[in-house]
Each structure stands twice: as structure tokens, then as C-alpha cells.
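# 3D, please:
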Amino acid sequence: MKFTILALTLVTGLLQQSSFAKPLIEQQIVERINQGLQQSTDTLQQVVNINSGTLNFEGVKEVADVFIAQFDAIGFDTQWVDGSEFNRAGHLVASYGTKGPKILMIGHLDTVFAKSDDFQRYQTLDNGFVAGPGIIDMKGGDVIILSALKALKGLNLLENVSVRVVMTGDEESSGRPLSLSKKAIIDAAKWADIALGFENADSNIKTAVVARRGSVGWQLNVEGRAAHSSQIFSEKVGYGAIFETARILNEFRENLVGVGNLSFNPGIIVGGTQINVQPQNATAGAFGKSNVVAKEVSVRGGIRALSLQELTDAQKVMQEIVAENLAHTSARLTFSEGYPPMSPTDNNYKLLSMYSDISESLGYGKVSPVNPRNAGAADISFAADHVDMAMDGLGLMGAGAHTKGEVADMSSFAKNMHKAAILIYRIGESELD
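Reported below is the predicted structural model:
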């Protein structure tokens, strides 16, 4: 049963009035986390040093096993959801409690770094920074989830909430169909009242995510009449596939740039007399000559929108543009399944206000909403429509995610554990069911 948002709002208001008093029990939460900080850091180093590129199924499962052992040790029920049906390693689900507000905590086990990549190890740098593959996206966030729950369990403060942790094994490259690969998150979200995501978002400890744009792939296939180039633009030959593609892409730009929070990008294009596209490994090749009118073009890209309406409107405009073909050309535009938007809601902002109040009470400063254009798609988008409140960006901060320059600012590690644990505690103390 979804809990009463109005009651939570009233409780939040009361807590805000005395936020700087920092109750004794919240000090105890902070101290407990600090006592376990070395173990948390050791766990972070252990999982970062395990390659878990999305397609390294054994590595993803090995990372999951590290977390499973630690969740088991604190009394959680753990489950490994096999991913063979959607061609991925699988997901970790850990659950605790049967009463109080239901909280879903979301992480992911995989990274963008393949097993063959030379960026593989945890490395301590100067000034409190640490480098490592997936350290902020998002093994640091996974450890924050675990450490916050460990501290609360050790202080017997998890009894007023029910928690379900879902750490997916395919966030960086989702298995297909999405109905299967995202089922663990969607099912947990339907159960939950609140969803908390521990991505790094824009890697600014002073921000959190209350809205994310959805992400959908698109593919444009264009055909023209192959002929000697001396006959291009003639009544018999027309304009060829490349000119028609250029027209379409330019009109996409002219009609959709600056519309709301929309963005779109043609990421790969190939054209000529004959083309060979291999989407499974994101490569393409072509044969063509400068004196031959191009017969085929293929373009693959993505589109991001903050609401389903924004996405639907953009797709309609794009299809209308594609249909107005130049002479002797044809074009077909298709959209793939993708990540839905996490729309900004009043309740998401209320949850952020509660989190920001906690941050201020700890002396860490106010937390403001991330600009949706600065936060990519994430698994929480599949949960947001099913819960009363959702917030993301609570993970380990740093820079260079998805690059070999990925580094963590370890000054944010314990701080975000403190904030997450106290948020869960305060939600439980609201005694709402």
C-alpha cells in the first residue's frame, strides 16, 4: 500500500525546523559509517579490480558475489536473477523487512570497460582522488548502498522500513527485450513507495536528480537510384541517397533544435553504392566511387526527451520530414525501444528537499536539482513511474565516467553514505504505511 505523501511532507517540515540540532541517533549513524569506512574502501577496491564490462558475464557475476556475501551477512535475503533470457549476466536482488515504507535502492554491477581494456585497476592518486574503471559509474554507488544499510542494520534502525536493493548487470548495455532485462527493477518499483538511485549523475555533491531524460535509438535507411554521376539531378536519376539523407538530417536540425529539453544525435552514418552495417559491434563499411550516384545510406542515432509527450511530438515531426522525399529516393525511419523519461514531479522535489535538509544538518550544504540535460539515462527511469517519489544521483562523485580518466573524489564517499543512511532512517521514523 502506497504511503501518504501528505503525512511525509508534514514530517519533513517538522524535521526541517530542528535540522541543525542533529539528533543523537543521527550522530550515531554517522559514527557507525565512519567506523566502517576502511572496510567500505576495501570493498570498493575489491570490486573495482574485478573487470565487469557488460559482456563479461563471469566478471559481472563475480562482482555480484562480493555484494551477495555482505548482504547475506547482515540478514538480507539475496537472489541472483539469471540473465540468459535477455543475453546478459543477470541481476542481484537483496531484500529486508516486511513493514513500513518500502524503499527501492538501485545500482548496477557492469561497466563500459571490456575485459580486454588496459584500464583495469584501482589506483590511489593525490589529493584524495582514486582512479579505476567504473569507480563512480557506479561501483562507488553500490558500496554506498551497502555501507548505509550495514550501518542502519548494526544500529537496529532498519526495522521501520522495508528495503529492496536491485543491482543490474546490464545498465551500460541493456539486454533485449527490455521487458525481460528491466523486469527486476520494474517489479521492485511496483512494490516500492520510494526509489533511490545511486548513479553519480553530474558528479556534483551539491546536486541530485529529480528528472532524467529518456533515451531512444533511431535508424534511418535511405535509398536512391545508382547511376553515373553525370546524370545526378536529372529527371531520370534524381538526387541519390546521400543528398536525400543530408536533406533529412538538416531538416531534423532546423525543426527540432531548441525544442524543450529535446536533443538528438546521428552517431554513425555510412553510404555509397553498397553498404554493410553491423549493429552488434557498432561498425559499418561501404563501397562507392566519386563518379557513381550513391544507392544506399544508413544512419543510426539517439534521441533524448524529458517527457513522453516531448518524445512523441519529436517522432511525429521526424517522420513527416522523412516522408517528403527528393526525386527517386525513399527513406524509412524506425525507433527502437529505450529508456523512458523520469519526469519531474512535485513529490520528487519533496524528496529532494528532505535529502537537502539532511545534507545541511550534517554541514555539507544544500542539494539542488540537476539540470536534466546534464544527466544521462539510467535504470531509475524504469522505476520512476511506478513509485510515489524518486531521486537519483546519490552515488560517489568524481569525473571522467566512461573514460580511462575516470576518477573518484573520495571526500564524497562517506558524506553520501551519511546522507543516504539518515534519509532511510527519517523515512522509517515517519511511521507511514
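
# from here on, contacts and neighbour counts on C-alpha atoms
Will do.

# ranges for the helices of this structure?
Assigned by DSSP state H, the chain shows helices spanning 5-17, 24-35, 37-48, 57-73, 140-154, 178-181, 183-191, 240-256, 308-323, 346-361, 381-384, 411-429.

# Quick check: the closest residue in space to Ser307 that isn't next to it in sequence vs Val299, distance?
Leaving aside its sequence neighbours, Ser307 sits nearest to Pro341 (C-alpha to C-alpha, 6 or more residues apart in numbering; 5.5 Å). Distance of Pro341 to Val299, computed by C-alpha to C-alpha, to the nearest Å: 24 Å.

# quick one more, to check against the first:
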Amino acid sequence: MIDYIKKHKDEMISLLEQLVNTDSNSYDKAGVDKISRLLKRKFEEIGMHVTVHRQVEQGDHLEIKADRDCDPKILIIAHMDTVFPKGEAAKRPFKIIDDKAYGPGVNDEKASHVQVLYAMKALKASGSEALKNVHIIFNSDEEIGSLSSKALIEEAAAGKDYSLVVECGRPHDGVVTERKGVGRFMMDVHGKSAHSGVEPEIGRSAIEELAHKVIRLQQLNDYKQGLTVNVGLISGGTSVNTVAPEASAQIDVRVKDKEQALDVTKEINDIASEESISGTRTDISGSIGRPPMEKTKKTDELLQIIQTTGKKLGYQIQEVSTGGGSDAAYTASKGIPTIDGMGPIGEYSHSETNEYTDLPSLVERTILLAKTIEALSLQK
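Just a heads-up that it's a prediction; the model follows:
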């Protein structure tokens, strides 16, 4: 398997270039579907069974197994969508500088598409039975919360022994064992309009009320405990000389565990219900939509298998935690041992200029994935 992957490095990079040069924003269904059709064809060429889960608004999801009737115990999750707008690939196409590949979505996570495909190719070429132990999900909406693919992921996760999520690997051979949960809330304040020069006293400023609430929301931050609350967008008012009848705020929340999620949700709702400006009313919507990926004893056991596998290959696999969310949360929350960040190593995801994938790691992480699948398939 190792020789197979090394010999196909140039072919892997060529496919990576093709993927990066295809726009696939979460809301660009045509673009994401172009990626999914390409991947479908590539996996079918090696004899794997591909089910297309068609979507109306977002791109189609893919579900892949060695054959229709096998019962895999390892789930691999990757996403095909990116955050970049249509036209970005033409503006700054794939390029290589030294040993790094650049381009929109190269690290998050088109290099991972190549990795998964060539890990499967290597398993098949070696005649490994472990190929039958793999269940792959490529979804199309991870960057916008996996709303249409969450159910598919959770269904695929049922009965699995392990979940490997191929978000990008971290520098220094890092993989992810913990992620924060992610919440989105919308606070809508309703006041009463009035002429700001003629009769401001009869107005009730929604903006003033929201300002009080924003300060209280920001005070919920507890960085030492892993809690972040960020009011990232605000809007309101109708004109500069009118007491604002409406104002709203969009709030991003990151939590380290389920208890913290419950506590901060209550605090946000309490802030919404309390008035600073009499006569205003506040509606609150939203929730912690993606649960935290919490490390467990079983996660640590899975990590040790990956570290042992890596050590045999000359890699010193390190564990890290991160504030970003991913689909790993959905399998971890179901009690399935989950390791994220199994993809090729890179940095600066979502960056308009600096996002890159380390090309030597494209080969190394493909080998690690294939060998990890073999090692896990031998576990009882």
C-alpha cells in the first residue's frame, strides 16, 4: 500500500488541482454536484458502490461502500463544500510553491477527497479485506451546519465502532480529539418609532435596548473555561432622524461541553427577556446546533491505535483541541469513538490568500489513513 500511494503522488496532485479549480460553495449546487459526480465516477472505477442522496437546494451527498450489502464498522466523513464564492477558483487557481499547494478549499478540504480515494485504491490494490470495513460519507453542506446531511451522518453512524473525520490535519502531525460545540442565535428587538427631533420621548429605541443586551452578551465570555460568545452582526433603525423601532443581533456561541451549552443558552434567553428600555420587547431564536465533540476513554483508545500505527510509519501523532466545529460532533455525541483532523496537514482554512496543504503530507496522511483502517479492522 505504501509503495502504491507513493507511486501515484503525481496523479493525486493532478486530481487535487482539478478539484480545487472547481468552485463548490455551499450554496452553489451546480458546483458541488460537479465535485460529487467526479468523486462518484472515481470510486465506481475501483468497483465501490456509490449511493447518491439527491438534494433540492444544496449539492447531492454521496454514500460509499465496497459493495451494497457489506456491514462496515468504520465511518469516514468528508465534506465537498467550501466557503468561497463562485468565481474564486478562476480568480486564484491551484498553484504549487515549494512543497505547498494553494487555492480555494485546498485545505478545507479538497486534499482530503484525494486522500480518501487513494487510501481506498491502495487497500484494493493490496487485496486488503479492510476495504469492506469502510463506510464513507461525502456531504455537501458542512460549512453551513450540515442541516440536510446531519440525519444521513447519524444514520450511517449507527452500529459503527469508529469514526474518522478527514478535516485537515494540524501541524506537527496533529489530529483533533476535542472540538467545541457551535450555536447560532438571533436576537430581534422591537421598539417604537418616533421623530428624533420633534417627539423623541414617545419613542422606544430598539437600538438602545439592543446596545444594553450586546454588552451583557459579550460579558458572558469565559475564555479560561472555553466559552466564547460573539455578537458578530447587528442591524437596526430606519433613518438617522427616527427613533429605531427595530434592531437585531446575530450571535455566535462556542461551548466545550453539554453542561456549558445548557447554561449559556439559559443566560442568553434571560438577557433577551429582561428590559433595560421600558416598552421594548425582544424575541430570541436559535440554539446550539452542533454539539461539542468531547473526548472520552474510547476516544483515547482510538487515538492510541492511530498513534501506534503512525509510529510504525515514522510519524509522532499529537492530539489537539480546537474551537471550530465539524461533523465529528455528530458521531461523538452518539458515543462513537471519533478522531478528527485525519486529513492532510495544512493551515489557514477559509483564508482568501494563505490557505495551503503540505504536499508531502498528502502522501503521508493517505498512508496513515489506509494503515489505520487496516489496524482498526483487526480490532476485536
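
# rewinding a little: Pro341 and Val299 of the first structure: which has the busier surroundings?
Taking other C-alpha atoms under 10 Å, Pro341 of the first structure and Val299 do not tie; Pro341 has more neighbours (26 against 19).

# what's in contact with stretch 60-75 of the first structure?
Contacts to stretch 60-75 of the first structure, defined as C-alpha atoms under 8 Å, 6 or more residues apart in numbering, come from residues 47, 50-54, 77-78, 89-92, 94, 96, 109-110, 146, 150, 153, 169.

# Stretch 261-269 of the second structure now?
Outside stretch 261-269 of the second structure, the residues touching it (C-alpha under 8 Å, 6+ apart) are Gly181, Leu217, Leu220, Val255, Ile284, Ser287, Ile288.

# and with 10 Å instead?
Here stretch 261-269 of the second structure makes contact (C-alpha atoms under 10 Å, 6 or more residues apart in numbering) with 180-183, 185, 187, 213, 216-217, 220-221, 227-229, 251, 253-255, 260, 270, 272-273, 282-288, 291-292.

# Would you mind checking those for buried ones?
Buried subset of the contacts of stretch 261-269 of the second structure (neighbour count, 16 or more other C-alpha atoms under 10 Å): 180-183, 185, 187, 213, 217, 220-221, 227-229, 251, 253-255, 260, 272, 282, 284, 287-288, 291-292.

# from those residues, which ones fall inside strands?
Secondary structure from DSSP state E places 181-183, 185, 187, 228-229, 251, 253-255, 282, 284, 287-288 of these in strands.

# Return the closest of the residues you listed with respect to Ser235 of the second structure.
The nearest member of these to Ser235 of the second structure, counting by C-alpha to C-alpha, is Met187 at 10.5 Å.

# Return the residue of the first structure aligned against that closest one.
Under the alignment (TM-score structural alignment), Met187 of the second structure pairs with Leu220 of the first structure.

# hang on, isn't its match packed against Ile321?
No. Leu220 of the first structure is beyond contact range of Ile321, at 11.7 Å (criterion: C-alpha atoms under 10 Å).

# Could you measure from the residue positioned nearest the centre of the first structure over to Ser95 of the first structure?
Central residue of the first structure (C-alpha atoms, centre = their mean): Ala378, 1.6 Å from the mean position. Separation of Ala378 of the first structure from Ser95 of the first structure (C-alpha to C-alpha): 21 Å.

# same deal with Phe67 of the first structure?
Phe67 of the first structure sits 13 Å away from Ser95 of the first structure, going by C-alpha to C-alpha.

# joint contacts of those two?
Contacts common to Phe67 of the first structure and Ser95, judged by C-alpha under 10 Å, 6+ apart, are Thr78.

# returning to that earlier point: in space, what's closest to the match of Met187 of the second structure - neighbours in sequence excluded?
Of all residues not flanking Leu220 of the first structure in the chain, Leu333 sits nearest, at 4.6 Å (C-alpha to C-alpha, 6+ apart).

# who's in contact with the one you found?
Counted by C-alpha under 10 Å, 6+ apart, Leu333 of the first structure has contacts 218-222, 299-300, 315, 318-319, 321-323.
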